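A.B. asks: sequence-free structure coming up:
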């Protein structure tokens, strides 16, 4: 038997509980994993609290990220003792995820843990850091360099935002951090490396279709009016990498920035990226992240505290990353 969070649905209402499961209850798959660490992402928060239609089938073990050690495998590419991680692919939404002490998955969904990272490190980074890295790669492919100007990062105190700021600063970019928590200025500037703080309310309401050109590029995890205003404020031939919708899925924008300023809007889907792109992103992350950054942007909790932490995450009371220790 092992511990897991299980989401069940009764009378159109879902409920999350900490429970005991057996290995024979796990879904079929080629590789059995002892899960050492998982994490809490915004999707996990929505799923656990029932505040968003994330879960596609019930019962469901949430957790879109997890890392652990292979204990049994019928696939020749993985053997007992291999260190692996999983992020995305619909786990915690369509298939049982990582907020459990054991998981069984097919080998095609696994990524090998880079040698310089521990299992815990990969979950501090998780989908948040991996998505931030994909956004930066998209900016680089569109010719955005530090010399082009300042980069805006929205949702700055969240997981994606925190990693985006730190990684961009490490790469030599000047970064403006948009946040609704001005009291976090020291964290954003001193710890992560931002050089300017933007009040998110200046971006979150309807604005003009074309605004003063301010930023060479942007990484947006907010969507809705924020994304529209960001696009309207990008300089000539700049790029916006859009990876989230915390404010909403709507996009009440004009074609003006795209036609009159040659702005590129790059959508970032981190869920189903092919293995080769994942390997590139994780290799870059292994090179760029530091021990100091990983410690500064994360907090660790046991599985028994994950349900309460999910509520705090949705309410915006958590900054950075929450790592869940499954072996404690």
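C.D. replies: All right, it came through fine. All values reported here derive from a predicted model rather than from experimental measurement. Residues are numbered from 1 along each chain as shown.

A.B. asks: please count neighbours and contacts with C-alpha atoms only from this point.
C.D. replies: Noted.

A.B. asks: where along the stretch 151-300 of the chain do the helices fall?
C.D. replies: Assigned by DSSP state H, counting those that start in this stretch, the helices in the stretch 151-300 of the chain fall at 159-170, 185-186, 224-232, 256-260, 275-288, 291-296.

A.B. asks: can you list the ones you listed in CSV and add distance to residue 30 and mean neighbour count?
C.D. replies: Below are the helices of the stretch 151-300 of the chain laid out as CSV (distance: least, C-alpha to C-alpha, whole Å; neighbours: other C-alpha atoms under 10 Å):
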stretch, distance to residue 30, mean neighbour count
helix 159-170, 31, 26
helix 185-186, 46, 16
helix 224-232, 40, 26
helix 256-260, 46, 16
helix 275-288, 17, 16
helix 291-296, 32, 14
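
A.B. asks: want to throw these into a markdown table with distance to residue 57?
C.D. replies: Below are these laid out as a markdown table (distance: least, C-alpha to C-alpha, whole Å):
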| stretch | distance to residue 57 |
| --- | --- |
| helix 159-170 | 26 |
| helix 185-186 | 41 |
| helix 224-232 | 28 |
| helix 256-260 | 39 |
| helix 275-288 | 26 |
| helix 291-296 | 34 |
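
A.B. asks: go through stretch 51-63 and flag the buried ones.
C.D. replies: By 16 or more other C-alpha atoms under 10 Å, the buried positions in stretch 51-63 come out as 54-55, 58-63.

A.B. asks: try stretch 81-94
C.D. replies: Residues of stretch 81-94 classed as buried under the neighbour-count rule (16+ other C-alpha under 10 Å) are 82-94.

A.B. asks: just stretch 202-219 next, same as before
C.D. replies: Across stretch 202-219, burial judged by 16+ other C-alpha under 10 Å covers 203-204, 207, 209-211, 213-219.

A.B. asks: that one: end-to-end distance?
C.D. replies: For stretch 202-219, the first and last residues are 16 Å from each other (C-alpha to C-alpha, to the nearest Å).

A.B. asks: what does that stretch rub up against?
C.D. replies: Here stretch 202-219 makes contact (C-alpha atoms under 8 Å, 6 or more residues apart in numbering) with 132, 135-136, 139, 144, 148-154, 161, 164, 224-226, 228-230, 232-236, 238-243, 253-254, 256-257.

A.B. asks: re the thing from before, of all the helices of the stretch 151-300 of the chain, which one is nearest residue 24?
C.D. replies: Nearest to residue 24 among the helices of the stretch 151-300 of the chain is helix 275-288 (28.6 Å), distances taken as C-alpha to C-alpha.

A.B. asks: and here is the other one:
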């Protein structure tokens, strides 16, 4: 039994709260693999969970953090040995299982992903749920016959973690990317990542007609709401619109015409519950042909557990840019 620090979230008679606590390994939620956590990251979902502004956790108390990468300490599954490096994103972390904002975590072995040889623990969390989501979107779009010659890919919320990684990943895969953001002051950085064009979000004005001029071969929408409604009538015939976020709202007012006249497909990207075999394929690509070329540029902050509340508030206020990496027990050399 080991005592360690964790960012732990409660909801009880004393209210909803999260903060640093000292806990012991025997209090962790069950799992066959005990991991000493090196790195985690901050996602929008983490900010919602850590502040209580979104009801993410399904039981309490739990350690926050939907991502983690670290080293196996003990394992009841012979597939993992002491010293193995592993990662996990989603899979119930910070929902039903203790998450990565802690010096130790237990993982069900079916969700522990062996760290690809081409990635460090740090790089795995520079990617994290954000990179996994972007790559999962591209995988699903290509499985549904998306091709670069169909036209540019629009990426909304382009200055966020998913958006920036998606620019890098999609452009590396041969697609022309049009980045759409409310923070066009970062246009130069987005072009460095591979965006051919950077457009203010006002470019997605509400569609005047049920079908607008088809200008995008496909899209990855991180925003939802009016932005999604504006994108849909602008997708070319048989293009794909992948949806992975709702920062702009959960309701969409549109028509059926893009579906029944252009054959546009809308693909839901639910990264947290992705099946294991698909996870393996996504991480294989992220460590190989789709590995982003600008991870250090996209990583705009490195913080410790004690700084998480400040990061959460900034993210929910729309003031964040890029990816925030959380150093739990890791060093840059890992």
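C.D. replies: Received it, and whenever you're ready, just let me know what you need. Computed from a predicted model, the values in this text were never measured in an experiment.

A.B. asks: give me the TM-score for this pair.
C.D. replies: Put the two chains on top of each other and the TM-score (TM-score structural alignment, normalised by the length of structure 1) is 0.95; 327 aligned residues with a C-alpha RMSD of 1.6 Å.

A.B. asks: minimum distance to residue 114 of structure 1: which of the helices of the stretch 151-300 of structure 1 has it?
C.D. replies: For these, proximity to residue 114 of structure 1 was assessed by C-alpha to C-alpha; helix 275-288 is nearest, at 6.7 Å.

A.B. asks: and the closest one, how far from the chain's centre?
C.D. replies: With C-alpha atoms, centre = their mean, to the nearest Å as the basis, helix 275-288 of structure 1 stands 15 Å off its chain's centre.

A.B. asks: for stretch 62-80 of structure 2, same thing?
C.D. replies: 19 Å.

A.B. asks: what sits against the aligned residue in structure 1 for residue 122 of structure 2?
C.D. replies: By TM-score structural alignment, residue 122 of structure 2 lines up with residue 120 in structure 1. Counting by C-alpha under 8 Å, 6+ apart, residue 120 of structure 1 touches 36-37, 67, 323.

A.B. asks: can I assume residue 120 of structure 1 sits in a helix?
C.D. replies: Yes: membership of residue 120 of structure 1 in a helix is supported by DSSP: H, G, I helix; E, B strand; the rest coil.

A.B. asks: strands of the stretch 1-150 of structure 2, start to end?
C.D. replies: All strands of the stretch 1-150 of structure 2, identified by DSSP state E, counting those that start in this stretch, fall at 3-12, 15-24, 33-42, 62-63, 67-75, 85-89, 104-107, 113-114.

A.B. asks: mean distance of the fifth one to its aligned residues in structure 1, please.
C.D. replies: Following superposition, strand 67-75 of structure 2 is found to deviate from structure 1 by 0.5 Å on average (mean C-alpha distance after the TM-score superposition for structure 1).

A.B. asks: what's the matching range in structure 1 for that strand?
C.D. replies: Using TM-score structural alignment, strand 67-75 of structure 2 corresponds to residues 65-73 of structure 1.

A.B. asks: quick check: chain neighbours aside, which residue is closest to residue 18 of structure 1?
C.D. replies: In this structure, residue 18 of structure 1 finds its nearest non-sequential neighbour in residue 5, 4.5 Å apart by C-alpha to C-alpha, 6 or more residues apart in numbering.

A.B. asks: point to the residue nearest the middle of structure 2.
C.D. replies: Against the mean C-alpha coordinate of structure 2, by C-alpha atoms, centre = their mean, the closest residue is residue 130 at 2.1 Å.

A.B. asks: returning to what we had before: now for the buried residues of stretch 51-63 of structure 1, which pair is the farthest apart?
C.D. replies: Going by C-alpha to C-alpha, the pair spanning the buried residues of stretch 51-63 of structure 1 furthest: 58 and 63, at 14.0 Å.

A.B. asks: show me the contacts for the equivalent of residue 322 of structure 2 over in structure 1.
C.D. replies: Under the alignment (TM-score structural alignment), residue 322 of structure 2 maps onto residue 320 of structure 1. With contact taken as C-alpha under 8 Å, 6+ apart, residue 320 of structure 1 is in contact with 157-159, 162, 297-298.

A.B. asks: could you rerun that using 6 Å?
C.D. replies: Residue 320 of structure 1 is in contact with 158-159, 297-298, counting by C-alpha atoms under 6 Å, 6 or more residues apart in numbering.

A.B. asks: what do you get for residue 326 of structure 1?
C.D. replies: Residue 326 of structure 1 is in contact with 36-37, 101, 303, counting by C-alpha under 6 Å, 6+ apart.

A.B. asks: make it 7 Å
C.D. replies: 35-37, 100-101, 302-303 (C-alpha atoms under 7 Å, 6 or more residues apart in numbering).

A.B. asks: for ChimeraX, write a command that selects the buried ones of those.
C.D. replies: Here is the ChimeraX command that selects the buried residues among these (16+ other C-alpha under 10 Å):
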select :35,36,37,100,101,303
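
A.B. asks: now the contacts of residue 326 of structure 1 in TSV, with distance to residue 76 of structure 1?
C.D. replies: As requested, the contacts of residue 326 of structure 1 are arranged in TSV below (distance: C-alpha to C-alpha, whole Å):
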residue	distance to residue 76 of structure 1
35	20
36	23
37	24
100	25
101	23
302	33
303	32
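
A.B. asks: farthest pair in the contacts of residue 326 of structure 1?
C.D. replies: Top of the distance list for the contacts of residue 326 of structure 1 (C-alpha to C-alpha): 35 and 302, 12.8 Å.

A.B. asks: sorry, back to before: let me know the closest of the contacts of residue 326 of structure 1 to residue 193 of structure 1.
C.D. replies: Closest approach to residue 193 of structure 1 among those (C-alpha to C-alpha): residue 37, at 27.3 Å.

A.B. asks: residue 27 of structure 1 maps to what in structure 2?
C.D. replies: Aligning on TM-score structural alignment places residue 27 of structure 1 opposite residue 29 in structure 2.

A.B. asks: state the number of residues packed around its match.
C.D. replies: Residue 29 of structure 2 has 17 neighbouring residues, counting by other C-alpha atoms under 10 Å.

A.B. asks: returning to what we had before: got a winner among the contacts of residue 320 of structure 1 for most neighbours?
C.D. replies: Scoring those on neighbours with other C-alpha under 10 Å, the highest-scoring entry is residue 159 at 28 neighbours.
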